[in-house]
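Enquirer: dropping a prediction and its sequence here:
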Amino acid sequence: MMKRVLVLMGGRSAEREVSLVSGAEVAKGLRARGYDTATLDFRNDMAALMAALEPRPDVVFNALHGRYGEDGCVQGVLDLMGVPYTHSGLLASAVAMDKTMAKRLFADAGIRCPEGVVVDRATALAGDVVARPYVIKPNNEGSSVGVRIVRAGDNAKPFDEATWPYGEQVLIEPYVPGRELTVGVMGDRALAVTELQPQAGFYDYEAKYTAGKTTHVIPAPIPDDVYQESLRLALLAHRTLGCRGVSRADFRYDDTAEGGGGTGRLYLLEVNTQPGMTPLSLVPEQAAHLGISFTDLVAWMVENARCDD
């Protein structure tokens, strides 16, 4: 008999709408493969989750994005209940979501990241903490939620302190010029390198999830040594955090006149432990590039689901 799968989706984070689309696509793909599939729009209602887990599914497909679904909270509950789930476990999920902590591990593994500082909101608004241009972002959000670039000559405040909904901590990093690259990892294999070319501005939330806003170029048109190093670093970052299943590593590649290109100009921005599964998402696109269909991808994730040891 095919496994019974519960797809968790939606949630209450800033990435709720993306998660709903991911979950719907996953459920459709799993049903096409014959899995007995149910869905739950999980809004941190533990009673609803407990009810959905009875009778006990064989696997939970975690299609939640952002806080409470991607940061180890749900993973811990499922570990306690002994229900196998897709993607990374509690510790890897929590560390990856905390960008500052993840950077410390990446540095120990020899992976270059933009140097950054974490300050409170008032300090971030009081003046330039690092030289312009620089990037302001929440310390524990994904999908470029809340990311701002502060450039020379900008006069407006990067955000409104009164309405900043992402917590007290603000991460500030030097802006790395150049090209946006991303690499999906599936188990012990780095899939491919995609270059992301936004039609305007930078690869922000709107550019990620609005059709026609960004061109995906796969394989990325970069030197072969940079391509291979991107694959190597993505897999190394996946292993450094202790990820399992599918993840995605995002990079900046500085090939400007000042940067000069070369593998020494690759910077890891972050690892996403639960990449999107929408029609515009990058990991399914890379898998398809290698001949792995969407239904094969989500079936592989279900068959490789487990709890933390």
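Expert: That came in fine, so what should we check first?

Enquirer: from now on I want contacts and neighbour counts done on CA atoms only, so please keep to that.
Expert: OK.

Enquirer: what about the helices in the stretch 51-200 of the chain?
Expert: 73-81, 90-97, 99-108, 121-126 (DSSP state H, counting those that start in this stretch).

Enquirer: so which of these is the most packed in?
Expert: Highest mean neighbour count of the helices of the stretch 51-200 of the chain: helix 90-97, a mean of 23 (counted as mean count of other CA atoms under 10 Å).

Enquirer: so it versus helix 99-108, what angle?
Expert: Orientation note: helix 90-97 sits at an angle of 100 degrees relative to helix 99-108 (axes from the mean of the first three to the mean of the last three CA atoms, to 10 degrees).

Enquirer: so how far is Arg265 from Asp225?
Expert: 12 Å (CA to CA, to the nearest Å).

Enquirer: name the SS class of Pro279, please.
Expert: Three-state assignment for Pro279 (DSSP: H, G, I helix; E, B strand; the rest coil): coil.

Enquirer: what about it, how many neighbours?
Expert: With neighbours defined by other CA atoms under 10 Å, the count for Pro279 comes to 14.

Enquirer: strands along the chain, start to end?
Expert: Under the criterion DSSP state E, strands of the chain are mapped to 4-9, 36-41, 59-62, 117-120, 134-138, 148-150, 169-174, 179-186, 189-198, 214-217, 246-253, 266-272.

Enquirer: residue contacts, the spatially most central residue of the chain?
Expert: What sits nearest the mean C-alpha location of the chain, by CA atoms, centre = their mean, is Asn272, with 2.4 Å. Listed by CA atoms under 8 Å, 6 or more residues apart in numbering, the contact partners of Asn272 are Ala96, Met97, Gly142, Ser247, Arg248, Ala249.

Enquirer: show me the contacts for the closest residue to the first one other than its chain neighbours.
Expert: When the adjacent residues along the chain are set aside, Ala96 lies closest to Ala102, with 5.5 Å between them (CA to CA, 6 or more residues apart in numbering). By CA under 8 Å, 6+ apart, Ala102 lies in contact with Val95, Ala96, Leu241, Glu270.

Enquirer: could you redo the last one with a cut-off of 10 Å?
Expert: Applying CA atoms under 10 Å, 6 or more residues apart in numbering, one finds that Ala102 lies in contact with Ala92, Ala94, Val95, Ala96, Ala237, Thr240, Leu241, Glu270, Val271.

Enquirer: got another, please set it beside the one above:
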Amino acid sequence: MTDLEVLILAGGLSHERDVSVRSGRRVADALRSVGVSAHVHDVDGELLGYIEQTRPDVVWPILHGSTGEDGSVRDVLDLVGVPYVGTDAAGSRLSWSKPVAKTLLAQAGARTPRFTTLPQTLFRELGTRGVLEKALEVLGLPLVVKPASGGSALGVTVVREAMALPQAMVACFAYGDEALIEQHVSGTELAVSVIDLGDGPQALPSVEIVTEGAYDYDARYNPGRSEYFVPGRLDEARERAAGELAVLAHRVLGLRHLSRTDMIVDDDGVPWLLDINVAPGMTETSLFPQAAAASGYGAGELYAALVTQAAAG
């Protein structure tokens, strides 16, 4: 399909290394299935030398966690001067910080649960009890506690009783120094992926997620824990509203090529924005590939189109 040489970055040192490795291998296999030359390389001390020596036409960073999604690896790729698939460093930084992304989207008219952010250092200065009591008083129960930056539901806890909040904070701080505490919204859990192949961002069919208990790391990446409906079991108006929210997030944050927005659609049909991902998972249970398949794209054809778009600048 194309004679481009593609280098896929997968691995790294984050808590989500295993997901990144699995995603990178699957994307490489999909590209090879349509005749694209694709190689996978870890993010290590040999990477820059390898890029300088091989000069790939396009790099695809399929990295999760801090350096993979906070813009830093993309900054380095810009310094090296190699095109890459996905959002640039600036858009990645905005999306990586959940409080920043949610604030920008709320200003643009999106609905997002009311939240507060609490760095771990604040508790040393003000004390834990008073701060958490005030959060409970203002936000109420149930709550969701999550790292202000991070993915794959690591460190995320749904808090339904006040006594559980301190332990939820401890679990959160194991994965980051800043906690986001937000009101829990009930409804249909959706992921809506967006692609832009040069004609503007378009939403793929929604993926509805049904799982017993929390949609945690195990439920996301181990087959059998969760059930998916693609497209989601929504009426036309709600599906359209969900897609519009995902496209809005893509546009407002200045994202590029592909993204995924996670949301809850409440009983009134209102989509509530939860999180934006610039490097969606690509494993066998991941949501972006399911949405792409439901839209009629073959994985290899779509990934090759994204690579071609990146190479074109």
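Expert: Thanks, I have it. Everything quoted here is computed from the prediction, not taken from an experiment.

Enquirer: thinking again about what came up before, just the closest of the contacts of Ala102 of structure 1 to Tyr253 of structure 1, please.
Expert: Using CA to CA, Glu270 comes nearest to Tyr253 of structure 1 of the contacts of Ala102 of structure 1, at 13.5 Å.

Enquirer: from Gln120 of structure 2, how far off is the closest residue to Lys98 of structure 2 other than its chain neighbours?
Expert: Using CA to CA, 6+ apart and skipping the chain neighbours, the partner closest in space to Lys98 of structure 2 is Ala148 (5.4 Å). According to CA to CA, Ala148 of structure 2 stands 11 Å off from Gln120 of structure 2.

Enquirer: can you pull the residues that touch both of those two?
Expert: Common neighbours of Ala148 of structure 2 and Gln120 (criterion: CA under 10 Å, 6+ apart): Cys172, Phe173, Gly176, Asp177, Glu178, Ala179.

Enquirer: just give me the match in structure 2 for Tyr166 of structure 1.
Expert: Aligning on TM-score structural alignment places Tyr166 of structure 1 opposite Tyr175 in structure 2.

Enquirer: ok, now Thr214 of structure 1?
Expert: Thr214 of structure 1 maps onto Ser226 in structure 2, by TM-score structural alignment.

Enquirer: quick one, which of the strands of structure 1 is nearest to Arg232 of structure 1?
Expert: Checking the strands of structure 1 against Arg232 of structure 1 by CA to CA gives strand 189-198 as the closest, at 7.4 Å.

Enquirer: so which other helices or strands are in contact with that closest one?
Expert: strand 179-186, helix 205-209, strand 214-217, helix 224-241, strand 246-253, helix 282-289 (3 or more CA pairs under 10 Å, 6 or more residues apart in numbering; DSSP states H and E).

Enquirer: among the ones you listed, which is nearest Val59 of structure 1?
Expert: Using CA to CA, those put strand 246-253 closest to Val59 of structure 1, at 15.6 Å.

Enquirer: in structure 2, point out the residues matching the closest one.
Expert: Under TM-score structural alignment, the match for strand 246-253 of structure 1 is residues 258-265.

Enquirer: hang on, Thr37 of structure 1 packs against Leu30?
Expert: Yes. Taking contacts as CA atoms under 10 Å, Thr37 of structure 1 lies within contact range of Leu30: 6.8 Å.

Enquirer: mutual contacts of those two, please.
Expert: Common contacts of Thr37 of structure 1 and Leu30, defined by CA under 10 Å, 6+ apart, comprise Val5, Val7, Phe61.

Enquirer: show me what Ala131 of structure 1 lines up with in structure 2.
Expert: Using TM-score structural alignment, Ala131 of structure 1 pairs with Gly140 in structure 2.

Enquirer: tell me the residue in structure 1 aligned with Glu239 of structure 2.
Expert: In structure 1, Glu239 of structure 2 lines up with Tyr227, judged by TM-score structural alignment.

Enquirer: residues in contact with its match?
Expert: By CA under 10 Å, 6+ apart, the contact set of Tyr227 of structure 1 is Leu181, Val183, Ala192, Val193, Thr194, Pro219, Ala220, Pro221, Thr263.

Enquirer: Leu20 of structure 1 now?
Expert: Taking CA under 10 Å, 6+ apart, we find Leu20 of structure 1 in contact with Leu8, Met9, Gly10, Gly11, Val26, Leu40, Asp41, Ala63, Leu64, His65, Met277, Thr278.

Enquirer: how near is it to Gly276 of structure 1?
Expert: Relative to Gly276 of structure 1, and taking CA to CA, Leu20 of structure 1 is found at 10 Å.

Enquirer: give me the common contacts of the two.
Expert: Ala63, Leu64, His65.

Enquirer: any quick PyMOL command for the buried ones out of these?
Expert: This is how PyMOL selects the buried members of the shared contacts of Leu20 and Gly276 of structure 1, with burial counted by 16 or more other CA atoms under 10 Å:
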select buried, resi 63+64+65
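
Enquirer: nearest to Ala200 of structure 1 among the shared contacts of Leu20 and Gly276 of structure 1?
Expert: His65 (25.2 Å).

Enquirer: isn't the closest one right up against Glu141?
Expert: Yes. If you go by CA under 10 Å, His65 of structure 1 and Glu141 touch, sitting 9.1 Å apart.

Enquirer: find the nearest non-adjacent residue to Val117 of structure 1, please.
Expert: In space, Val117 of structure 1 comes closest to Ile172 once its chain neighbours are excluded; the distance is 5.4 Å by CA to CA, 6+ apart.

Enquirer: now do the contacts for the one you found.
Expert: So Ile172 of structure 1 contacts 114-119, 124, 128-130, 134-139, 147-150 (CA under 10 Å, 6+ apart).

Enquirer: what about 7 Å?
Expert: Gly116, Val117, Val118, Tyr134, Val135, Ile136, Lys137 (CA atoms under 7 Å, 6 or more residues apart in numbering).

Enquirer: JSON lines for those, including distance to Ala107 of structure 1 and neighbour count?
Expert: Shown next, in JSON lines, are the contacts of Ile172 of structure 1 (distance: CA to CA, whole Å; neighbours: other CA atoms under 10 Å):
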{"residue": "Gly116", "distance to Ala107 of structure 1": "12", "neighbour count": "19"}
{"residue": "Val117", "distance to Ala107 of structure 1": "15", "neighbour count": "15"}
{"residue": "Val118", "distance to Ala107 of structure 1": "16", "neighbour count": "20"}
{"residue": "Tyr134", "distance to Ala107 of structure 1": "20", "neighbour count": "19"}
{"residue": "Val135", "distance to Ala107 of structure 1": "20", "neighbour count": "19"}
{"residue": "Ile136", "distance to Ala107 of structure 1": "20", "neighbour count": "22"}
{"residue": "Lys137", "distance to Ala107 of structure 1": "20", "neighbour count": "22"}
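
Enquirer: many thanks, have a good one.
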